[in-house]
Every structure is written in C-alpha cells, then in structure tokens.
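K.L.:
Here's a sequence, model it:
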Amino acid sequence: MMQLPERVEGLHHITVATGSAQGDVDLLVKTLGQRLVKKTMFYDGARPVYHLYFGNELGEPGTLYTTFPVRQAGYTGKRGAGQISAVSYNAPVGTLSWWQEHLIKRAVTVSEVRERFGQKYLSFEHPDCGVGFEIIEQDTDGQFEPWDSPYVPKEVALRGFHSWTATLNRNEEMDSFMRNAWNLKPQGRDGNYQRYAFGNGGAAKVLDVYIDEDERPGTWALGEGQVHHAAFEVADLDVQAALKFDVEGLGYTDFSDRKHRGYFESIYVRTPGGILFEAAVTIGFTHDEPIETLGSEVKVAPQLEGVKDELLRTMNDPIVI
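P.N.:
Reported below is the predicted structural model:
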C-alpha cells in the first residue's frame, strides 16, 4: 500500500472518560503539577458533563490531557483491547525517585522503577477511575516548558507527553493503518511492545502498541475509566482535509465531518484496531480567557450561554483547587 505524505505531526491531546471532576483535579493538578487550562462542557449530547483540559501554561498540543468526568451522568464502560491503555509523561533524568516518593505521599499506588526500550519509568493508575499512567525518564532537550505549579517543583516537573500506549489483541491491520495512513514509522520491539514514531521521534511523537492476544475488546462509548480517543496534530484545515481525502482513498472511510471544538477543529476516524483517532487543528485557549486566568471560569458553546447556570446546577460536580 502506498504511504501518504507525512501530514500528522505528533500527539495533540488525549481524552479520557473519568469519574469525578474533583478526582481529576486532585491527580492532574495537585499530584502531577499540571495546569487546569480550560473548564468547558461536552459539546455532544444533552446530558451536562464537564470537559476539562490539563496541560502546561498555554495548554500546548503535546501536553493536553482532557477529561469527561462522567460518573454523575451514570456512563459506565469497560477497559480492554482497542483502546489507549497508558499515557506517559516525560520527566527529567534522575527524578523518578522523587516522583515515586511524591506519588506515595499523595496516596497513589505506584510501581517500582522498570525499563522499556532502554528507558526507566514508573507506572500507576488514576486513583479515582483506574486509567493508566506512566512517568518516563528522558533528557529534557526539546521538551515542553512545564507549568510553574505550586504543587511540584519546576526542576522535577513533567514536560508534556512522552508517548501513549495502545493495547491490541493483534496488530496486522492497525500496523498497516499507522504506517500508510498516519505516517508513523516502526522503531523496534521490546517484548510484546512495538514502538512507532512520527519523524525522528522525540517529545509527544511516540506511540507504543502492546499486544495481548487474550484481552477482550473494550467498549467504544463514553464509560468511566477508559480513554475515549487519541488526538493527533495537523498543521491547518487544508492539511486536515487532504489527510481525510487520501485516507478515505485507502479504504478507511469511517470518518466524521469536521467538528468545531472551541479550541481546535477536528475530524475523527475509527481505526482498524478499534481506537478512535482524531486529527486536530489548534485554535488555542486564550481567545476567550486571558493567559493569567485560564481555567478559572466555565466556558460553554454560544448556544448554551443562556442556560449555563442551570446546566451547572444539574451537573452538580464541584471543583475545588
């Protein structure tokens, strides 16, 4: 199959169906030292659910962990094959012992230091909903500037994503999609892991695949404790349109129309591995809030402004930072 031009640039954001808004703040802000850069609401469907965005100071692509805290709406699901199973952050070399001690102090159960692809890492789960995380030691050259958090000293702070891990029970069709449609290049194997990278790799340019032939598929709908979709960065709307046109030409036609998400514009495709991929064009977070106060006020789509207070009362999912 002919490989398409290299239109996808790297990891943009990950979106996860979690438990409570406060549980997300407790982990992402108070434990991992991320900034809550935007509070808005889920743009699809009638039930009011937060959409929270966590990242560095500006919420740059490659740092954005976004959540739908769906417990109060009663959405349940199942983790399994065909999903992103771990989100890995970069940490400076020599800081894993600090992170291990810090996580324990914050009542997060964390692994011993492990090694994969020659890199040391820690793994743990979101205490409120069970989603997988890793912290990987990596030289800080070329990485994202961290948020100056009151909870985590800047010298040990996380510097955006290292990679995401997808769990599949087989990889043949997904491998073809990633190589030929999404311009990912195989980088080698380590046990049941296969590594792929955009370009020459680097911060937020790596996707790992873990093969577990016995793992049953996870659910696709919004459900607490599972990653809903993985978003990748493209340069502009013209590139996004060309990507969709050419990928459909390869036979992968399960694409959405373009959707305006307030802070980026997106198209979505269901991949042959089951994972929902998004190609996102960045708009940014400062067009409706100044940088100094990002994340301080709940933002909603213009058509919902008149009922925002009612929606917040109905949702009843308070946040205290």
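K.L.:
going forward, measure contacts between C-alpha atoms and count neighbours the same way
P.N.:
OK.
K.L.:
List the buried residues in the longest helix seen in the chain.
P.N.:
Ranked by residue count, the top helix of the chain under DSSP state H comes out as helix 237-249. Neighbour-count burial for helix 237-249 flags L237, Q240, L243, K244, V247 (criterion: 16 or more other C-alpha atoms under 10 Å).
K.L.:
hang on, the first one packs against I283?
P.N.:
No: with contacts defined as C-alpha atoms under 8 Å, L237 does not count as touching I283, sitting 10.8 Å away.
K.L.:
Report the set of residues contacting both of these two.
P.N.:
Common contacts of L237 and I283 (C-alpha atoms under 8 Å, 6 or more residues apart in numbering): E265.
K.L.:
The stretch 1-150 of the chain: strands as residue ranges?
P.N.:
Taking DSSP state E, counting those that start in this stretch, the strands of the stretch 1-150 of the chain run over residues 10-18, 35-41, 50-55, 64-69, 83-91, 114-116, 119-125, 132-137.
K.L.:
how much does the fourth one deviate in direction from strand 35-41?
P.N.:
By that I understand strand 64-69. Computed by axes from the mean of the first three to the mean of the last three C-alpha atoms, to 10 degrees, the angle separating strand 64-69 from strand 35-41 equals 40 degrees.
K.L.:
again, but for the fifth one
P.N.:
For strand 83-91 against strand 35-41, the angle between stretch directions is 150 degrees (the same axes, to 10 degrees).
K.L.:
what's in contact with strand 83-91?
P.N.:
Outside strand 83-91, the residues that touch it by C-alpha under 8 Å, 6+ apart are 79, 131-140, 156-168, 203, 218, 226-230, 274-275.
K.L.:
Pull the contacting residues for F255.
P.N.:
Counting by C-alpha under 8 Å, 6+ apart, F255 makes contact with K244, E248, I267, Y268, V269, R270.
K.L.:
I'd like to know how far it sits from G262.
P.N.:
Separation of F255 from G262 (C-alpha to C-alpha, to the nearest Å): 20 Å.
K.L.:
ok, now T18?
P.N.:
According to C-alpha to C-alpha, T18 and G262 sit 21 Å apart.
K.L.:
one more, for comparison:
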Amino acid sequence: MTSGLHHITAITRKIQANVDFYCGFLGLRLVKRTGGFEDAAQLHLFYGDAVASPGSLVTFLAWEDGSRGRVGHGAASEIAFVIHPEAIGFWLTRALQFGVTATGPATEFGEPVLRLTDPDGIIVKLVGTTEVEPGAAWAVRGIEAKDAITRLRGATLLSEKPAQTADFLVRHAGFETAATEGTITRLDSGSGQVVDVRDATGFWPAAPGTGAIDHVALRLPDRTAVEAQAVDLRSRGDDTINMHDRKYFYSLYVREPAGGLIELASDGPGFALDEPLDTLGSRLFIPEHFHLRPEDIVPMLPQFGLPGEPRTVYRDLPFVHRIHEPEAPDGTALVLLHGTGGNEASLLPFGRKIAPLATLISLRGRATEEGVARFFRRFGPRDFDQKDIVAEAQAFAAFVEDARHAYDLDDALLRFAGYSNGANFLAAAIMLHPGLVREALLLRPVPVLSGPPETDLSGTHIRIIIGSDDPAAGEGKILTEQLRDRGAQVTLVSIAGDHTLSDEDVNVATAWFV
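P.N.:
Here you go, the predicted model:
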C-alpha cells in the first residue's frame, strides 16, 4: 500500500520569519497559500518540493503574535528532512552563514543528523540518507541540486503509550517496526520514510500554540482508502474521527492512543488542481464552505514577501500590531483600534473598504477581560479603571510617536479610527494627549474618563457615528459635547442600526476618509 508521510503541520508566530526560513534558508518551494480550513482568517502556508509531492510537504498555520505552545507527550517534537549524506557539511556551513542555531552532526540509527532550530523554536533535523527516493528539488540560489532537501524523512512522536502508538501506526498507516535505539522505536514505511516513537513517560503534556507541531499526516493512496480506515477505526470503537474534504486531498483526523493528532490523507487530487505547476503557490485560496467575499477576509491575513520580494519590516513597539499594505499605496495611513473581543485583524476589512489606498496599522489591545482583548480594564459594565486608561493612553502615545519614525508616516496623512472599546480608548487618548491625533473616526463610542482634563483640542477633527437603535447612542452624544467643549471640531452622524457595524458605516466612513 501507499505509505509514509503526507505532510507535517505546525504553528508559527511570525509568518515572514517562517517564509524566510523554509523558503529562503531551507530552499523549499511555497506550493500553496490558503485561508485556514477551520478558520478562514488564519493563513495556512504549504511548503514542498518543486511539484508539491505528497511526502515533501510541511505546512504552517499562522498565529501572528499568538501564545506559545509547549512540546510534550501527545504531539510531535521534531520534523526531519532528507538530504544526501555528503551534504551535511554544506548545511552546517550554511547554518553558520545564516545565523541559524545548529547542533551536530550526530549519528542516529546509523545516519548523520544535523539539528536546526527554526524561528519559532521547532527542531528541524536534516538527515543524510539514501533510503528515501529523492523528490524534485526546487531551484534556489546558493543551494545546488546535490545538496538540496528533497523530501520529508520523518517525524518524532512523544508518547506515554509508545507500544500502543506504534501499533496504531502499523495497523492504520502501513508502517512496520524497524529498530530501537534507547527510548525511541523507529517505524519504517514502504516509502522509506519513518516515524520515531519516543517513550515520553513522565514528560509534561503538549500544549497547542506557536512553536508547536499540530499534527502529522500519513499517506494513503486515495479517498477510498481513507474511508476504509474510518470504517476500521469505528469498528474498533474509536469515536474521535473527523473527516474533511480539503480540496487538494481528503483527510481523516483521529487521536492515536496516547492522544497525538494523526491525519490520514489521500495523495490526490493534488495542489495543481487549481493553478498550473509553473505558478504554484502564487494564488490565495479561500475555502468555499465559508462563503466569504475576498474583500472580507483577505485583509485579515498577514502579508509576507518571498525571498527577494518587498516586505514590511516590523518594529518592536509597545502594542502588538498588524500592517496591511495596498498594492498601490498613496502615502496615507490609517491606525485602527478594535472593539472588545477583537484583535489586530478585526477591523482590517473595514479599514480596507474605507481607505483602499492607505497603509493600515491595526493594534491589539493590551488589557484582557475573561480572555478577550480590550484597550483598558474595567471593574464593571460602566466602571472603568481610570489609572489603566491613563497608563495605556501613555503607551499608545509612545506607540504613535515611534510608529511615525519606524514606518515613515506623514503626520499630514495620518488618521485614526476606533470601534466600540477602541473608540472609547481613542477618545480618551485624544483628550489626555492633545495634538497626538488630528483626524479621528469614532464608531459607537461612549465617554470613559471620569474627569476629562480641560485641554485644548482646537485643530482636531473628529467624526462620530452612532446607531439610532444602540442603547449607548445617548452617551455618544455626551462624548460629542465633551470634545466640542475642548475645541475639537466634531461631526456627529446617526445612522439606522444598533451597536454593530453595517454597510452604512462603510459609506459614511468612506466619505470621511476622502
């Protein structure tokens, strides 16, 4: 039967650094970019050989600035690639040249192994072997074909039940026990690819997050074979099965006995299904089952540049932030502040609609409430933490000042927009730091400062949009008067609707931005 690895999926915290490592340093080809099949707003990148062969693929879900995961039992701990044994020296030299952390070479199961650490801390092994049939190497400057990575060699699974994990892989994925070395049992496939099962009894459990491997996908020839395994698993009483059509392959997800997530994936139809081989990886695919318009999802996906392409260099500033560049920027910039429970991606579709040619800079609030992001703390529904507002407004002022220099922003072309909690915070920052913001759009705001300072806001232009059916509409009017009393020029617009944003908000905001 067809056996071996189909792909390995992990989670990255910084997509640009990930692309630079796997494409630029390792020399893999970006063969597909998609919105996530479980969350369309999550970018999913697939790397592989020149023709995206099953068995050459490593994929990454982008959790930009997300919490870090933990390596432990119930998950994979290492990704291994095939190189020619004589290429070990080349890769050790290349790691030194690129500043990539490397250890070894060492000998494991009779093969030379060089361990590298990717930008997220994931261990990547380069294994010198001729046991696996080479794939079609992708031509990259600085890496000759004889030195190139060609396929996946294997993965290491950490298991508290190593015998049961191994038995599962033998029974459902065509592997056979091949050798044992210390606490590691090596399982070999018909393709020569391996899974090493390491006895992790006494280890801490794995935790999902950035820098963690999410799952290992094993090869089956076609959908019929995947469905046959589903029947077999159910007959054994396994009720953890999920099956999905991933367009480019058909998948079954199941937990092996020690809790590790295993995917059984068909070889076809393959990644050339919707784009030719010569342009593979250049087109973004959004899974159809979300029924989303591209303009509602594409701005939420983090942007990146392939090696040699332009890219945004992010600076370490007080707030986590996301930058979205249009194809033809006009020099304007719009800073966005989300509402309660949002994040730095939430307002990007709105921002792109009202400002199609602007550079968007969207922030993530630093306060949390029951696990959701906000821009300041509160003690109750209308009891706002005044000290926190002042402190966060100070940090925001520092962010704006630093961003002006870091991203070469023109003060005359810089505007700000906030929604709900972000609008409340933006209004407070305007009053606490006069002159910081000159043009602002406040969507569904309420006043949150218990004693607004008597500052001079002359020269500040603000448009406030309230919903006629929003219970907080009256408070938006109070905020309007507070700002006007301090010299700001404020336009108050009431539209039909409640607290949620609508197409009418887009229309009114577009007129403001022009």
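K.L.:
T18 and G262 of the first structure: who's more crowded?
P.N.:
Neighbour totals were compared for T18 of the first structure and G262, and T18 leads with 28 against 18 (other C-alpha atoms under 10 Å).
K.L.:
Now check the second structure for the residue matching the more buried one.
P.N.:
Counting by TM-score structural alignment, T18 of the first structure lines up with T12 in the second structure.
K.L.:
just checking, its match touches W63?
P.N.:
Yes: using C-alpha under 8 Å, T12 of the second structure is in contact with W63, at 5.9 Å.
K.L.:
what touches both of the two?
P.N.:
Here T12 of the second structure and W63 have T210 as joint contacts, going by C-alpha under 8 Å, 6+ apart.
K.L.:
quick check: stretch 212-224 of the second structure aligns to which part of the first structure?
P.N.:
Using TM-score structural alignment, stretch 212-224 of the second structure lines up with residues 226-238 of the first structure.
K.L.:
about what we covered before: give the buried subset of the contacts of strand 83-91 of the first structure as a PyMOL selection command.
P.N.:
A single PyMOL command selects the buried members of the contacts of strand 83-91 of the first structure (16+ other C-alpha under 10 Å):
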select buried, resi 79+131+132+133+134+135+136+137+138+156+157+158+159+160+161+162+163+164+165+166+167+168+203+218+226+227+228+229+230+274+275
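K.L.:
okay, now the equivalent of P276 of the second structure over in the first structure: neighbour count?
P.N.:
Under the alignment (TM-score structural alignment), P276 of the second structure pairs with P290 of the first structure. Using other C-alpha under 10 Å, P290 of the first structure has 10 neighbouring residues.
K.L.:
Give me the distance between P290 of the first structure and L58 of the first structure.
P.N.:
P290 of the first structure is 10 Å from L58 of the first structure, by C-alpha to C-alpha.
K.L.:
just E278 of the first structure next, same as before
P.N.:
Note on E278 of the first structure: its distance to L58 of the first structure, by C-alpha to C-alpha, is 21 Å.
K.L.:
The match of T18 of the first structure: what's it in contact with?
P.N.:
Residues near T12 of the second structure by C-alpha under 8 Å, 6+ apart: N18, F60, L61, A62, W63, E64, D120, T210, G211, A212.
K.L.:
Please repeat the previous calculation with a cut-off of 6 Å.
P.N.:
Residues in contact with T12 of the second structure, defined by C-alpha atoms under 6 Å, 6 or more residues apart in numbering, are A62, W63, T210, G211.
K.L.:
From the residues you listed, pick the one nearest A179 of the second structure.
P.N.:
In terms of C-alpha to C-alpha, no member of the contacts of T12 of the second structure lies closer to A179 of the second structure than G211, at 28.9 Å.
K.L.:
Give me the number of neighbouring residues for the closest one.
P.N.:
G211 of the second structure: 24 surrounding residues under other C-alpha under 10 Å.
K.L.:
Surely it and I123 touch.
P.N.:
No: when contacts are counted by C-alpha atoms under 6 Å, G211 of the second structure is not listed as touching I123 (9.4 Å).
K.L.:
quick one: the helices in the stretch 51-200 of the first structure?
P.N.:
Along the stretch 51-200 of the first structure, counting by DSSP state H, counting those that start in this stretch, helices occupy 96-105, 172-180.
K.L.:
Adding mean neighbour count and distance to T314 of the first structure, write these out as CSV.
P.N.:
Formatted as CSV, the helices of the stretch 51-200 of the first structure follow (neighbours: other C-alpha atoms under 10 Å; distance: least, C-alpha to C-alpha, whole Å):
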stretch, mean neighbour count, distance to T314 of the first structure
helix 96-105, 15, 33
helix 172-180, 17, 41
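K.L.:
would TSV of those helices with distance to I321 of the first structure be doable?
P.N.:
Shown next, in TSV, are those (distance: least, C-alpha to C-alpha, whole Å):
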stretch	distance to I321 of the first structure
helix 96-105	18
helix 172-180	39
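K.L.:
Of all the ones you listed, which one comes closest to V152 of the first structure?
P.N.:
With C-alpha to C-alpha as the measure, helix 96-105 is the member of these nearest V152 of the first structure (9.0 Å).
K.L.:
In the second structure, what range does the closest one match?
P.N.:
Per TM-score structural alignment, the counterpart of helix 96-105 of the first structure in the second structure is residues 88-97.
K.L.:
Just give me the mean distance for the matching stretch relative to the first structure.
P.N.:
On superposition with the first structure, the mean distance recorded for stretch 88-97 of the second structure (mean C-alpha distance after the TM-score superposition for the first structure) is 0.8 Å.
K.L.:
how far does that stretch sit from the chain's center?
P.N.:
In terms of C-alpha atoms, centre = their mean, to the nearest Å, the centre of stretch 88-97 of the second structure is found 29 Å from the chain centre.
K.L.:
With stretch 157-165 of the second structure instead?
P.N.:
For stretch 157-165 of the second structure, the gap between its own C-alpha mean and the chain's C-alpha mean amounts to 29 Å (C-alpha atoms, centre = their mean).
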